[in-house]
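Quick one, what's the 3D model for this:
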Amino acid sequence: MENIEVEPLEAPIKKKKRFKLTMPHSYVFMGMIIIFAAILTYIVPAGEFKRVEDPSTGKSVVVPDSYHSIAQSPVNPFDMVMSIYKGMINAAPIIFYVFIAYGFVFMLTKTGAFNSGVGALVRKTKGKEFIFIPVFMLIFGLMGATFGMYEESYGYIPLMMGITVALGYDAFVGLAIVYVGVATGFSAAITNPFTIGIAQSIAEIPMFSGIGFRIIAFICFMSLSIFFVMRYARQVKANPEKSIVKDIKFPFLADINQSDMATTKFSTRHKISLVLFVLTIITLVTGTVKFEWYLDELSGVLITMMIVIGLVNGMKFGQISEVFIEACKNVIFGALIIGMANAILVILQDGHIIDTIVHSMASSVKNLSPEVAGSSMVFLQTGLNFFIASGSAQAATAMPIMVPLSDLLDLNRQIAVLAFQFGDGFASMLWPHTVAVVCGIACVPIDRWYKFLWPLFLCILALEVIFVIIAVAINYGP
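Next up is the predicted model:
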């Protein structure tokens, strides 16, 4: 019998496992930032400025050169955990506003009014859907730039996400239209009373002066933001696989079906419901602009109209209640993360390190040239936004420091206001304590937001520096 040599089998080649960096769960991510904030209270020296009430604004402002050290007050592990509860309590107005705003929008989808109305809109604008992106972004941008709308826009996020899904884009486009639009307008402000108004009052320059330069800045920044959102929207429209949220399920959009919209009958009840919806939006905008309504009044309007729309569509009060409960179940994830984001501020305040950080930032630019110092102010304000999220609170804390600093550097005070305006506003799209709130509302993982944001934010940062350098060159003033 012939011997047959059998060649030994080659050992299977082992594929090297590639290390893949994944974003942790949003709650875990926020927990990591809370721990980091608590650790800072052990490392950063505690200190504070003296504060007095500014008669022109009625706000407590910092007295320049009044910084002094105080006894260290680190936040211990148990207090750190308690800060989450305190953050939930402090953020209660926004949390419950989110519940109510979702209930209102959810009612429109449950009754079918949203599907049939958008279906009719899609049929009439066939092939021209892209117009909605620049138009709505400009509307939100102008509301932020003129009367300082920001948190009030959160209620529009689920609605706009539904519209963009119905128009053949993805839900992320709807989030970007609202958030990028209003944040850009708020930051490149024209007459924003919460940033420009307070900052110019503290700087003792005419209210809303220098408006021409800011209008040019607003046009440039809005054009940049609209370009980025439209570019992403066109990519998703052409190839849905390029959507950065293609694997994400959005419970509040479950009843929105694009194919059904083309054939859904637009009934009389649906028409009445959408007329009521438009009247609701007009009421909210009018109340915010003319009567200075905030979350209390806006929530009252939304609760009333949610009930009215339910009754118009033949629902009983028990059914309306069930719809509202279902809406709250869908948004509980985002509502709780808002409180966790607020816990960061609680820790920094309890540790008395915010003023120390402000003082250190201001001291770091004293010996720089005017152009470099003006640009550095933008970066300082961007960093400060991590510790003080509120624009008005940051103005009251930072501007009394930046104003004498600008005088020392022979910079026009208007430039200090401009640097504050840019650094404070645009940073709200960057730091997790703000991003977590918006992503929580939209049910979008935070890492997906950053995947979209980085190229846009780097371009925005470059444009901020360019405008500040131009302002220094032309001695931009009142």
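
use CA for all of it now, contacts and neighbours both
Noted.

Show me how far the helix or strand containing Phe452 is from its chain's centre.
Using DSSP states H and E, Phe452 sits in helix 446-473. Remark: helix 446-473 is offset 15 Å from the chain centroid, using C-alpha atoms, centre = their mean, to the nearest Å.

For that helix, buried residues please.
In terms of neighbour count (16 or more other C-alpha atoms under 10 Å), helix 446-473 has its buried residues at 446-447, 449-450, 452-453, 456-457, 460-461, 463-465, 467-469, 471-472.

Which other helices and strands does it contact?
helix 211-238, helix 370-387, helix 413-426, helix 432-442 (3 or more C-alpha pairs under 8 Å, 6 or more residues apart in numbering; DSSP states H and E).

quick check: angle from the helix or strand in which Leu40 is found to helix 446-473?
Element membership of Leu40, judged by DSSP H and E, is helix 26-43. Going by axes from the mean of the first three to the mean of the last three C-alpha atoms, to 10 degrees, helix 26-43 is angled at 50 degrees with respect to helix 446-473.

number of nearby residues for Gly148?
Counted with other C-alpha atoms under 10 Å, residues neighbouring Gly148 total 27.

In contact with Thr109, which residues?
Contact analysis of Thr109 by C-alpha atoms under 8 Å, 6 or more residues apart in numbering lists Asn115, Asp255, Ile256.

this one as well, want them side by side:
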Amino acid sequence: MKKIKFPSAQTVLLLIAAFVALLTWCIPSGQFDRLAYNKEDNTFIKTSKEKTITLEATQKTLDGLQIKIPLEKFTSGAIYKPISIPKTYQKLASKPQGFKEFILAPLKGIIAVADIIILVLFIGGLVAIVNYTGAFEAGITRLSKLLEGKEYILIIAVTSLIALGGTTFGLAEETIAFYPILVPIFIAAKYDAIVALACIYVGSSIGTMISTTNPFSTIIASNSAGINWTTGIYGRVTMLVIGLTICIIYIIRYAQRIKKDPTKSIIFDQKEKIEKIFSFHKSLETINFTTRLKLVLIIFITCFIVMVYGVISLDWWFLEMTGVFFVGALLIGFLCRINETVFVDTFIKGASELLSVAFIIGLARGVTILMEDGLISDTLLFYASSFTDGMNKGFFINSIMFVYSGLAFFIPSSSGMAVLTMPIMSPLADTVSLGREHVVNAYLLGIGLFNFINPTGLVLASLAMIKVGYDKWLKFVIPLVIILAVVSMIFLTISVYI
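Predicted coordinates for the structure are as follows:
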């Protein structure tokens, strides 16, 4: 009997898109009114089903709309997206998404995330140029000798550093750039590609799941809840340390097991294929780590340092990040005197190898567009907010966490989730005599837990980078997700009773 093969990431996303399109025929359309601050003339713009009106930007206006958020959160720019207005949900005329919308959604998604796609393609081009010089091979040879017998240090360092980026400034999409660099290093250390994936993706996920200063989740969610973002930070720091420790131990246990017996690898049947993809052109023993190759790696690493600095301090986004990698590729080309024709061919070939990743990112965005156009996201939020009525504190806060896990499938953006849901969900804490920071924590943990496996998030694009199937990833990560879910429930329950 022929073994059934798990579908590709692209097929999985198309199936999900078809399912979401079907949901728009079953779930009633509806929407909350929206409120946006217009800094040009210091007014609020209220948008509803019937009309759009302009209101005075005063605290009295906010109080009248039952929005318990200080005015300065809007005027300072802390809340820069339209928020949902509590108790304004209205059913709308149904907008079911048919065959035409289903076909166009992936194309709209690709257009919507064109900036991310360009970044991915240029990363592929830069990596191909560095590969052409032989700098990766030489650097990995040196690193392998330095870490011989202590390869676990690599796991601890990579996971911790990426988690630090996730918890402080929301390092997520940018991690796509790290796979071509780190997978060969982990393979050279006698690990499999799953270990490299885990260090990068789990590191980013645990960091963003327990954000401390991340402006795209903790800060915007706290602002949208009407509280200071530092409220509850000590509990989040404690949970971050616990969660990161659990993740590192989990990865190391798997890594040590497959190092002793490679047949224990979840992707053992793909071992040769993956190692061939990430193999080197020359024997590692014969490569000299010359001054020129060291400079190539310095330029390459500097690109990431500049990218991180720009995102944190200069308000850069995908276009500027792409520019950094483009400049890096040109500098390396000049340094190594690569022929112009060879440079262009190599760059384009490297970019083309990441086209599948680019399409996955676009397809995932297309799923979200189907939900937005079908007007079902607010309906799900309305019923989810009604679900917690009459619960005690412990059940309430844990229910909120699982509600957010469910909503994360439909709204994978953390900032989008915050501004749409927090004005609706955070006042529910008042009804059970809880501080609103507990709802913020439940939001973080809920969407963070689901993010480990969310097919409409970044996971499928990450898996495509290393040619590993979604089913293999689920087999690896589900036990970790269960452990983190139990720990999160314990943390939330204790926090509401102390």
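
Would you mind putting the contacts of Thr109 of structure 1 into TSV with distance to Ile215 of structure 1 and secondary structure alongside?
Formatted as TSV, the contacts of Thr109 of structure 1 follow (distance: C-alpha to C-alpha, whole Å; DSSP: H, G, I helix; E, B strand; the rest coil):
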residue	distance to Ile215 of structure 1	secondary structure
Asn115	38	helix
Asp255	41	coil
Ile256	38	coil
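
Return the distance of the one residue sitting closest to the centre of structure 2 relative to Thr263 of structure 2.
By C-alpha atoms, centre = their mean, the mean C-alpha position of structure 2 lies nearest to Ala172, the distance being 4.3 Å. Separation of Ala172 of structure 2 from Thr263 of structure 2 (C-alpha to C-alpha, to the nearest Å): 31 Å.

Please apply the same query to Ala105 of structure 2.
41 Å.

When the two are compared, which one has more neighbours?
Neighbours were counted for Ala105 of structure 2 and for Thr263 using other C-alpha under 10 Å; Ala105 has more, 27 against 13.

counterpart of whichever helix in structure 1 runs longest in structure 2, which residues?
Selection of the longest helix in structure 1 by residue count, based on DSSP state H, yields helix 317-350. Under TM-score structural alignment, the match for helix 317-350 of structure 1 in structure 2 covers residues 340-373.

buried stuff in that stretch?
343, 346-352, 354-355, 357-371, 373.

ok, now stretch 299-311 of structure 2?
For stretch 299-311 of structure 2, by 16+ other C-alpha under 10 Å, it's Ile299, Phe300, Cys303, Phe304, Met307, Val308, Gly310, Val311.

which one in structure 1 is aligned with the third one?
Put plainly, it is Cys303 of structure 2. For Cys303 of structure 2, the aligned position in structure 1 is Thr280, judged by TM-score structural alignment.

With structure 2 overlaid, how far apart is the helix or strand harbouring its match on average?
Using DSSP H and E, Thr280 of structure 1 sits in helix 268-290. Helix 268-290 of structure 1, aligned to structure 2 and superposed, deviates on average by 1.7 Å (mean C-alpha distance after the TM-score superposition for structure 1).

Who are the packing partners of whichever helix or strand comes after that helix?
Going down the chain from helix 268-290 of structure 1, the next helix or strand is helix 295-312, by DSSP H and E. In terms of contacts (3+ C-alpha pairs under 8 Å, 6+ apart), helix 295-312 of structure 1 is packed against helix 92-111, helix 268-290, helix 317-350.

Now the helix holding Phe452 of structure 1 on structure 2. Mean distance?
Counting by mean C-alpha distance after the TM-score superposition for structure 1, helix 446-473 of structure 1 comes out at 1.0 Å.

what's near enough to touch Leu253 of structure 1?
Each residue near Leu253 of structure 1 by C-alpha under 8 Å, 6+ apart is listed here: Gly162.

if I look at it, how far off is Lys17 of structure 1?
For Leu253 of structure 1, the distance to Lys17 of structure 1 - C-alpha to C-alpha - is 37 Å.

so what corresponds to Ser153 of structure 1 in structure 2?
Ser153 of structure 1 maps onto Thr175 in structure 2, by TM-score structural alignment.

Just give me the closest of the buried residues of stretch 299-311 of structure 2 to Glu72 of structure 2.
The nearest member of the buried residues of stretch 299-311 of structure 2 to Glu72 of structure 2, counting by C-alpha to C-alpha, is Val311 at 24.3 Å.

What is the burial count for the closest residue to the closest one other than its chain neighbours?
Excluding its sequence neighbours, the residue lying closest to Val311 of structure 2 (C-alpha to C-alpha, 6 or more residues apart in numbering) is Trp317, at 6.3 Å. By the criterion of other C-alpha under 10 Å, Trp317 of structure 2 has 14 neighbours.
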